[in-house]
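Novice: here you go, sequence then predicted model.
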Amino acid sequence: MSDLAITGLLIAALFLILGTGVWIGLALSGVAWIGMQLFSSRPAGDAMAVTIWGSSSSWTLTALPLFIWMGEILFRTRLSNDMFRGLAPWVQALPGRLLHTNVVGCAIFAAVSGSSAATCATIGKMTLPELSRRGYPDGISIGSLAGAGTLGLLIPPSIIMIVYGVSADVSIAQLFMAGVLPGVLLAALFSGYLVVWALLNPGAIPPADRPMSLAQKLSESRHLIPVVLLIAAVLGSIYSGLATATEAAAVGVLGSLILSAAQGSLDWKTFRESLMGGTRLYCMIAMILAGASFLTLAMGYIGLPRHLAEWIGSLNLPPLGLLAALMLFFIVLGCFLDGISMVVLTMGVILPTVQKAGIDLLWFGIFVVLVVEMAQITPPVGFNLFVLQGMTKREIGWIARVTLPFFFLMVLAVALIWFFPQIVTLLPAQMRR
């Protein structure tokens, strides 16, 4: 059977299983089992047990539940409300007002976690209930969070950049520097869209609070101090070298507990509810991760990503055509694999073709991260869509629909770095001097 036929069969199986209402993690595992049974010689049961156990017991994954718990603590105490009180006076003048807290919050937290799922879940726990309470439409609130949550992959530190740097023999420090301006660009595009949307839908945005003088704004900003201290503690522990990402997540949990206790908004009931809420959300994400890991293994045994990459390389396309084909390839691949697996399974085949086309490997690394970000919000298996579905209990199709404008903004970002490659190369060039 051809690779195209296998791909079509597995996509059809995935849609069919998801359509029956089976949990997402189990659906991914089911498709992986079908693929291994039909197109691989390795016993599927043994592979499933080993892979699911391995993905579930990973130490590096410990940062994710800790960051989610931190978000739950902030959400259930006064800290998240204080963050809005401090930000509100400064964004009230912008069309879209408090919707911009999704973008700003995700951009800041992306520099802490390096994970799209952790960024989306943590910021969502703080912003979505508050935006809903203040009367902002659910569609634009959830859509902007799904899009901005992907910044966790682009703004350093980023695990995918490390994996790509090792695969392509590119300086990881330069990759981190190269991701800064595209990350700012993408955040600006998201905020720009919110401004345009608000201007086109003026009746959907709640009225602005009373005007404030500069002194009053500065006075209200004192409510930001606890959250700023918390972010500074997490970021500072990472960038000073005192803590790993996992240890920094533990610092974040401890800091949020101390700050909320000092404010008098932490009691036993809040502590228990935050712990149980974080556990429920992480268990949902962990099941998806386990299913995705098994599907990744199945794809590796079938050889589908490698064969498709070889086929694209054999087309001898010009640089722009090659990048367009690779963008489509990674978006389709995102239906089956997580971002790191996409890089690991395909770079060995794709990089020689990219080099032959005269494309700078440092620039290509940022391109790869951007298209992997797109895959995070591409149905049916966009990871951020699943995280938000677990948080909001909305239909996956509805979430995908309200997120679609932000997908096209990422396509625009790719076009901008193609026509203006200095957006990627400027900071690394300064670093080399």
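Specialist: That came through, no problem.
Novice: C-alpha from now on. contacts and neighbour counts both.
Specialist: Noted.
Novice: list of residues touching the helix or strand harbouring Ile312?
Specialist: Using DSSP states H and E, Ile312 maps to helix 304-314. For helix 304-314, contacts defined as CA atoms under 8 Å, 6 or more residues apart in numbering pick out 3, 7, 299, 322, 325-326, 329, 333, 342, 345-346, 349-350, 353.
Novice: that one: which residues count as buried?
Specialist: Leu304, Pro305, Arg306, Leu308, Ala309, Glu310, Ile312, Gly313 (16 or more other CA atoms under 10 Å).
Novice: list of residues touching stretch 330-348?
Specialist: Identification of contacts with stretch 330-348 by CA under 8 Å, 6+ apart yields 11, 28, 159-160, 163-164, 167-168, 292-293, 295-296, 300, 305-306, 309, 371-372, 374-376, 378-382.
Novice: out of those, which are inside helices?
Specialist: 11, 28, 159-160, 163-164, 167-168, 292-293, 295-296, 300, 305-306, 309, 371-372, 374-376 (DSSP state H).
Novice: could you flag which of the residues you listed are buried?
Specialist: 11, 28, 159-160, 163-164, 168, 292-293, 295-296, 300, 305-306, 309, 371-372, 374-376.
Novice: rewinding a little: buried among the contacts of helix 304-314? Need that as a selection in ChimeraX.
Specialist: Buried residues among the contacts of helix 304-314 (16+ other CA under 10 Å), as a ChimeraX selection:
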select :7,299,322,325,326,329,333,342,345,346,349,350,353
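Novice: before we go on, here's another structure to hold up against the first:
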Amino acid sequence: MDVLMTMGMMLALIIVFLGLGVWVFVGLFLVGLAGLALIADFPLDRVGAIARSVIWRSASAWELSAIPLFIWMGEIIFRTDISDRLFRGLSPLVQWMPGRLLHTNILGCTLFAAVSGSTSATTATVGKITTSALAERSYNNSLSVGSLAGAGSLGLLIPPSIVMIIYGVLAEVSIAKLFAAGIIPGLLVSFLYSWYIIIRCGFNPALAPRSDEKVTLAQCLSGLKDLAPIVSLIVLVLGGIYTGIATPSEAAAVGVVATLGLTLVMRSFSWNIVFEAAMGAVKTSCMVCSILVSAAFLSTAIGYLHIPVELVAFIKSLALSPYGLLAILALFYILLGFFLDGISIIVMSLPITLPLILQAGFDPIWFGVFLVLMVELAQMTPPVGFNLFILQGLTGQSIGRVVQAAFPFFLLMCVAVVLVSIFPQLVLFLPALM
């Protein structure tokens, strides 16, 4: 079949470029050029005109302005004591639960994800505090590292999510509704992780040694006070989006100003922190946006080659059930996760998979959350699972031990994927209220 041969040639080119160590955005752009010039046989002047039009249209999308702002928020928090307050605030509140301080990984990542939007920032920020604190208290190392690997990926699912912004721009769906759709699945994943820790520590209390120190009401109230900065940022940013007062980009700008204001109030402000955070945000944003632009050009090239239309027709001829198609796509994304990072997975696959999903009758908002969950699974799979390498650097353990510790939480994430597939209202309930 011609479409399969064309797809095979495009995939082969991508594999060759990535295998040569070419930057992802350069590789995607070169594949798009090759597709138009060599496979579609377009003259070079037409290819140039298409490239100019797509690059300008993609780079000037207003929604992309939210990405550097949300990253800047996370970078500022990472460099101040707001993140330290997060651990201090949660510690007295989880002492009554089986597993005790292990839950600070889950709850800390859940809260930080709601102001960061980045899985690497979430894992690194919470991990730099909890890994050493839990080790000093002789908590089980495998549960500590594994729970952090799993919960750190929530930075992609719980809004504001950078990956959701990217999906919303490419799929042309409401980013605000995508943010709302990620809340219940994100809390579901946190719930599954916490219950796993409760069950494990219930059967083996030695995994989370009990402290002789009694937690007082005053300590709990002090903990709530320490959590106030993070909670106030969450309410300000997400509240502005869901009430319709602000767009995601406007809410991100307000969030940056509010974060800087908090550093002033807490006397942790310095121009050095602002500059370092800004430079970190610039580097990450340039990487993300350059990949988006080149992916948009590749998507256009794939459209000119009629791959999506012909592939939809081919899949339709197989008479697969909607859930049969979903199972195949899930395996496809897990395999991609072995070799690619989350952003690359989305921008490279969406031009092909989204038409299939729409043809099968799935809601594009629901598919966005499904896709983010699959990308989260990729964060926990070697050899390019970013969360695994962050934890390897934080703990000094071998990558094999980190992978082994993360595996139960990988399976729990798979359970979450099954649940949102069987019960799509877990995703669609909140967006329907907007």
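Specialist: Alright, I've got the coordinates. A quick note: this is a predicted structure, and the numbers were derived from the prediction, not measured.
Novice: TM-score for these two?
Specialist: Scored against TM-score structural alignment, normalised by the length of the first structure, the superposed chains reach a TM-score of 0.73; 414 aligned residues with a CA RMSD of 4.7 Å.
Novice: now the helix holding Ile312 of the first structure: which residue numbers in the second structure?
Specialist: Using TM-score structural alignment, helix 304-314 of the first structure lines up with residues 307-317 of the second structure.
Novice: mean shift of the matching stretch relative to the first structure?
Specialist: Taken over the aligned residues, the distance from stretch 307-317 of the second structure to the first structure averages 2.4 Å (mean CA distance after the TM-score superposition for the first structure).
Novice: show me how far that stretch is from its chain's centre.
Specialist: What separates the centre of stretch 307-317 of the second structure from the centre of its chain is 29 Å, taken as CA atoms, centre = their mean, to the nearest Å.
Novice: ok, now stretch 242-253 of the first structure?
Specialist: The answer for stretch 242-253 of the first structure is 19 Å, by CA atoms, centre = their mean.
Novice: residues in the second structure aligned with that stretch?
Specialist: Aligned using TM-score structural alignment, stretch 242-253 of the first structure spans residues 245-256 in the second structure.
Novice: buried ones in the matching stretch, by neighbour count?
Specialist: Those would be Ala246, Thr247, Pro248, Ser249, Glu250, Ala251, Ala252, Ala253, Val254, Gly255, Val256, for stretch 245-256 of the second structure by 16+ other CA under 10 Å.
Novice: how about stretch 270-279 of the first structure?
Specialist: For stretch 270-279 of the first structure, burial by neighbour count (16+ other CA under 10 Å) applies to Thr270, Phe271, Ser274, Leu275, Gly277, Gly278, Thr279.
Novice: the equivalent of the fifth one over in the second structure: helix or strand, and which one exactly?
Specialist: So the one you mean is Gly277 of the first structure. Aligning on TM-score structural alignment places Gly277 of the first structure opposite Gly280 in the second structure. Gly280 of the second structure is located in helix 271-304, with elements delineated by DSSP H and E.
Novice: for that helix, name the packing helices and strands.
Specialist: Under the contact criterion of 3 or more CA pairs under 8 Å, 6 or more residues apart in numbering; DSSP states H and E, helix 271-304 of the second structure touches helix 24-34, helix 44-59, helix 66-78, helix 342-360.
Novice: how much does it stray from the first structure?
Specialist: Once the two are superposed, helix 271-304 of the second structure sits an average of 2.5 Å from its aligned residues in the first structure (mean CA distance after the TM-score superposition for the first structure).
Novice: ok and that helix relative to helix 66-78, angle-wise?
Specialist: Interaxial angle, helix 271-304 of the second structure versus helix 66-78 (axes from the mean of the first three to the mean of the last three CA atoms, to 10 degrees): 150 degrees.
Novice: alright, that wraps it up for me.
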